[in-house]
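Novice: Prediction below, plus the sequence it came from.
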Amino acid sequence: MAAEQIEDGDDAAPGPISSFFSSTKAATLVLAVVVVFAVLVVGLVARPGPIAGWLGEESAAPTHAPITPDPTPTPVLAAAAAQGRPPSAAAVKEALDPLIGASALGDKVHASVVDVASQELLYSRLAEVPTTPASTTKLLTAVTALAARGPAYRLATRVVAGRKPGEVVIIGGGDPTLAINAKGQFPGAARLDKLAAQVKKAMGSTPITRVTVDISLFTGPETAKGWDSEDISPLGQVARIQALMTNAGRITPVHNEHGGDPRFSDPALAAGRAFANLLDVPSEQVAKGKAPAAQDASAAASAPAAGLTPGQELGKVESPPLVQILDWMLQQSDNTLAEAVGRQVALAAGVEASFDGTADAMVQKLRDLGLNGDEADLYDASGLSRFDGISPALLVQTLSLAASGLKPELSAMFDGLPVAGWSGTLRTRFVTPSPNRTAQGVVRAKTGTLSGVNTLAGVLVTKDGRVLAFALMASATSDAGAAKSALDKVVAKLVACGCA
């Protein structure tokens, strides 16, 4: 099966960001940032996503007598109080070589391990050679999107008056989390029923007779090279990538942890029909088209409902902040969300929001960040394509930069990464054999699974309190379950040995 299943060498020189970690001050900063991640993870357990700040600050002067505070919880991703003892590259090699060579991982294994604070390369096997990344590609998608748009960016879905009386045009803004009503897949998503209410009010007594769907924001093919036709239906691992859809293109707004979620063959048209239904417009009066250009804003604002100006805005709803969408994308390994988020990198760069435009924009953004974009050959933003190639060294450099604190907007990625034995696609990992359990709660990583491909990349804290970034990529596996367990053994060994 060629779809991501959600639970489902040459020595490399230090990366181009090595100077970021050359000082004790920078190393201390790394550990401080990880402490912040620990706090975020605790919040994630209660309510997924970094939502505390969105709900407002509590009053500094409470009107009621203060109650005894709850005890401080133990962080899920424990961080060291000090820098800890640095690992020895020789000791890491001795510990990992037998595990990397396990038959379950096959004979094509690429790997890289770096001490984040010092940026010392601890382990390398074909580390600079791109290989099939599967869903670890989403790490690059998350970082480039955060760099391009920032964590607070929101995606807007708008409705404007059409060219003909009674015609309204819904304009897709690239929000894949849009819901029809309160029963959507993604909590807190923008909703079509609320948008419909705005449009009805703006139209006043003018009857709504037609709905036009404008998806011109995205261009080019709607599926990527290297995708299996079954990935859309019946497996439902991804939707056709269009600028308008509900529930990431799902027919039913439910995420199945195992297997797929069937998607609409035309998500935009399905969303347009759902919107028309809310406006009491027959489905046969729904068609794709282009919104008219907006006229003079002052004239449009003063125009009566009965004489709406073509292109005049009738309503708008906005997605949750981008960082929340990234949380869902990483936790559930949602391919459709990844593709839509990747398009934002292209749009921010002013290039076409297509698969090719997105790939080029993501690589360029990596270079802008000082990373080696030449070690990424991308055909999509989700990792579903068999043609994708990313080196483990690039993944590790990306993780290290995000953890450094030098680009604070990038650190938001870590709150969405699954925690070993705790959340997302790692919730049921690191269970057997029992030594693997030492990694539970102290590893944050992105999984990747295609037929014959198993990957894992993230960060961990060793028993000596050292923060390591790692990427393990096996592309010739025959038993996915055995390969995942073998990868878990490698990571658990890094946690347990310390290797100082």
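Specialist: Looks like it arrived, so ask away. Residues are numbered from 1 along each chain as shown.

Novice: make it CA atoms for all contacts and neighbour counts henceforth
Specialist: Noted.

Novice: just the helices in the stretch 401-500 of the chain please.
Specialist: 480-497 (DSSP state H, counting those that start in this stretch).

Novice: all strands for it, in order.
Specialist: According to DSSP state E, counting those that start in this stretch, the stretch 401-500 of the chain carries its strands in the segments 443-450, 453-461, 467-474.

Novice: Same check on the chain?
Specialist: 109-115, 120-125, 156-161, 167-171, 210-214, 286-288, 313-318, 376-377, 389-390, 443-450, 453-461, 467-474 (DSSP state E).

Novice: Of all those strands, which one comes closest to residue 40?
Specialist: For the strands of the chain, distance to residue 40 was read as Cα to Cα. The smallest value, 12.2 Å, belongs to strand 443-450.

Novice: Which neighbouring elements make contact with that closest one?
Specialist: The contact analysis (3 or more Cα pairs under 8 Å, 6 or more residues apart in numbering; DSSP states H and E) places strand 443-450 against strand 453-461.

Novice: now the angle from the strand it packs on to helix 480-497?
Specialist: Between strand 453-461 and helix 480-497, the angle comes out at 20 degrees (axes from the mean of the first three to the mean of the last three Cα atoms, to 10 degrees).

Novice: what's the single longest helix found in the chain in contact with?
Specialist: Longest helix in the chain, counting residues (DSSP state H): helix 24-46. Residues outside helix 24-46 that contact it (Cα atoms under 8 Å, 6 or more residues apart in numbering): 20-21, 49-50, 52, 73, 75-83, 116-118, 403-405, 414-415, 423, 467.

Novice: sorry, back to before: including mean neighbour count and distance to residue 163, could the strands of the stretch 401-500 of the chain go into CSV?
Specialist: Below are those laid out as CSV (neighbours: other Cα atoms under 10 Å; distance: least, Cα to Cα, whole Å):
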stretch, mean neighbour count, distance to residue 163
strand 443-450, 29, 47
strand 453-461, 28, 51
strand 467-474, 29, 53
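
Novice: next up, a second structure to put side by side with the first:
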Amino acid sequence: MAQRRTKPVSLVLLVLALSLAVISYFGVGAGRQYLTDQAFEPIRVPAPTAPAPGIAAMLAAAAVAPPAVAGSRANAPIPTPAGVAAALAAELSDPELGPSVAGQVFDAGTRTLLFDQRSTAAVAPASTAKLLTAAALLSVRQATDRFSTRVVAGSEPGTVVLIGGGDPTLSAAAAGRPTRYPAAARLTDLAARVRASLGTARVERVLVDDSAFTGPATAPGWGTEDTPSNYASLITATMVDGGRDVPEAEIRSAAPDLAAGNALAAALGATAVDRGSAPAGARVLGQVRSAPVDVLIEQMLRSSDNVIAEVLARHVALATSRPASFAGAAEAVRATLAGAGIEIGDGMVDGSGLSLFNRVPLAAISSTLLATVDAKQSRWRPLLSGLSIAGWDGTLLEEDRFSGAAAVAAGAVRAKTGTLTGVTGMAGLLTDADGRLLVFSFVADQAPSAFESSSRGAVDSLVAALVRCGCR
């Protein structure tokens, strides 16, 4: 999770300039997230206004553009494999990475392999696995698709049934209050539609129908300390605010489905909440729809939200007629990516990378990123706008990321991080000193202190070494 910290005015201006650059490059979709995604932006960026005299020149001079995903700077030379290997040699020997480091570097424009180390070995991907989930979902659903949550009439008077449709960001925030996840559907709107449908009839009982998802609510390899925690909850088809009891909670819910039912009951004045099933052919009393798929993917990636990831993986299963369970979702992601020419093997057991049992070849992560920058795979582009920018936002704005000598990478790297017990890694895009766009992926899965700044800093140093060099 990105930590909040106070920035001086000059850096806020830098971020504003960067945000405007992102909007101009990626379009309105990405800009919407950079300017309104307050749940994931440690810096509150003011709405763009005409700059005061003198400020315009400062912004122009200070702006650091994100990597150009459409290609490299004109005539930028391609690094050589020998140059890349030489640039990485010292950093790869850092003991903080441990004895098992897998890595790949490609030239994005020509797909030339510039560096390869253990890329076919099955490694624990940690949260870089979310890139696989995102790509699979964008293969089977449109970026504009939304997921519905419905309330139908129960079989008894005074009873309504809340039917979860797999919207992980549905919000219980009070009317007029910001939602934890921007653009989220609101239970207050759903309750208002139910009341309008029922007229003067009272609601006394809310049943929660969670049947859209099946199987265990936690994955193999999840520890007892993982649920509930500040990074995971049980995975249910019905939940509010990313599996929380209330929007402002840091620790997620031990019963996300009932938390959603309780929130709806409070909005409707009902006094009883229980689990149940919707009667066949029940009258729909109201429904709301989630933010679009591309927004959910951006939110999942930028904050590395495990709960959103697991729910989205189940939507891959549903779209491919598989059980919406951990096993069904993992198989759906595997088969969907295989159809796109990306082989992840049989080692994934969840969609977030949280499980200690996950194993995939690093080459699958690299291939996913290469396909994403390929113009032929334009439907995967929301994956790119969800990547954090080094030194600016998301998981790459944590206090210890890209500091010291690695600060050279600020603004030049877009990436997804991965941190788990014994695992530290990063995968994404960067622009080198010559302006060449590179795709990279690194995972150290025997790191002695993966959650410590020294271990994560070692990965940052690997990436910064590529940013600094033309590697010829």
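Specialist: Ah, there it is. This is a predicted model, so every value here is computed, not measured.

Novice: TM-score for these two?
Specialist: Here the superposed chains carry a TM-score of 0.86, computed using TM-score structural alignment, normalised by the length of structure 2; 426 aligned residues with a Cα RMSD of 2.2 Å.

Novice: nearest to residue 419 of structure 1, of the strands of the stretch 401-500 of structure 1?
Specialist: Nearest to residue 419 of structure 1, of these and by Cα to Cα, is strand 443-450 at 4.6 Å.

Novice: which residues sit against that closest one?
Specialist: Contacts of strand 443-450 of structure 1 (Cα under 8 Å, 6+ apart): 1-5, 77, 133-136, 138-139, 330, 384, 414, 417-420, 425-426, 454-461, 480.

Novice: cutoff 7 Å now
Specialist: 1-5, 77, 133-136, 417-420, 425, 454-461 (Cα atoms under 7 Å, 6 or more residues apart in numbering).

Novice: swap in stretch 391-409 of structure 1?
Specialist: By Cα under 7 Å, 6+ apart, stretch 391-409 of structure 1 touches 15, 29-30, 33, 110-112, 116, 127-131, 146-147, 150-151, 371-372, 375-376, 410-411, 458, 469-472.

Novice: Turn the strands of the stretch 401-500 of structure 1 into TSV, columns for distance to residue 348 of structure 1.
Specialist: Listed next are the strands of the stretch 401-500 of structure 1 as TSV, based on distance: least, Cα to Cα, whole Å:
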stretch	distance to residue 348 of structure 1
strand 443-450	25
strand 453-461	27
strand 467-474	28
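
Novice: Hey, what's the angle from the longest helix of structure 1 to strand 453-461? Just curious.
Specialist: Using the same axes, to 10 degrees, helix 24-46 of structure 1 lies at 110 degrees relative to strand 453-461.

Novice: Under the alignment, what does residue 359 of structure 1 map to in structure 2?
Specialist: Following TM-score structural alignment, the counterpart assigned to residue 359 of structure 1 within structure 2 is residue 330.

Novice: can you check residue 350 of structure 1 too?
Specialist: By TM-score structural alignment, residue 350 of structure 1 lines up with residue 321.

Novice: same deal with residue 247 of structure 1?
Specialist: In structure 2, residue 247 of structure 1 lands on residue 241 (TM-score structural alignment).

Novice: same question, residue 200 of structure 1
Specialist: Residue 200 of structure 1 maps onto residue 195 in structure 2, by TM-score structural alignment.

Novice: what does residue 292 of structure 1 give?
Specialist: Aligned partner of residue 292 of structure 1 by TM-score structural alignment: residue 279.

Novice: So that match sits against residue 155, correct?
Specialist: Yes. Taking contacts as Cα atoms under 7 Å, residue 279 of structure 2 lies within contact range of residue 155: 6.3 Å.

Novice: how close does residue 269 of structure 2 get to residue 188 of structure 2?
Specialist: 12 Å (Cα to Cα, to the nearest Å).

Novice: Neighbour count: these two, which is higher?
Specialist: Counted by other Cα atoms under 10 Å, residue 269 of structure 2 and residue 188 do not tie: residue 188 has more neighbours, with 21 against 14.

Novice: So which of the strands of structure 1 is nearest residue 336 of structure 1?
Specialist: strand 443-450 (15.1 Å).

Novice: so how far is residue 311 of structure 2 from the residue at minimal distance from the centre of structure 2?
Specialist: For structure 2, the residue nearest the mean C-alpha position is residue 301 (1.8 Å; Cα atoms, centre = their mean). Going from residue 301 of structure 2 to residue 311 of structure 2 by Cα to Cα gives 13 Å.

Novice: surely residue 386 of structure 2 meets residue 303?
Specialist: No. Counting by Cα under 7 Å, residue 386 of structure 2 does not reach residue 303; the two are 9.1 Å apart.

Novice: higher neighbour count, the two?
Specialist: Applying other Cα under 10 Å to residue 386 of structure 2 and residue 303 shows that residue 386 carries more neighbours, namely 28 against 22.

Novice: From residue 98 of structure 2, how far out is the more buried one?
Specialist: 29 Å.

Novice: what's the burial count for residue 404 of structure 2?
Specialist: 10.

Novice: For residue 116 of structure 2, the count of nearby residues, please.
Specialist: Quick note: residue 116 of structure 2 (other Cα under 10 Å) scores 18 neighbours.

Novice: Identify the residues contacting it.
Specialist: Residue 116 of structure 2 touches 103, 104, 105, counting by Cα under 7 Å, 6+ apart.

Novice: Need those residues in TSV (columns: distance to residue 204 of structure 2 and neighbour count).
Specialist: Formatted as TSV, these follow (distance: Cα to Cα, whole Å; neighbours: other Cα atoms under 10 Å):
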residue	distance to residue 204 of structure 2	neighbour count
103	58	23
104	59	22
105	60	25
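
Novice: circling back to that earlier point, out of the strands of structure 1, nearest to residue 235 of structure 1?
Specialist: strand 443-450 (13.2 Å).

Novice: hang on, the earlier thing: the residue nearest to the centre of structure 2 maps to what in structure 1?
Specialist: In structure 1, residue 301 of structure 2 lands on residue 330 (TM-score structural alignment).
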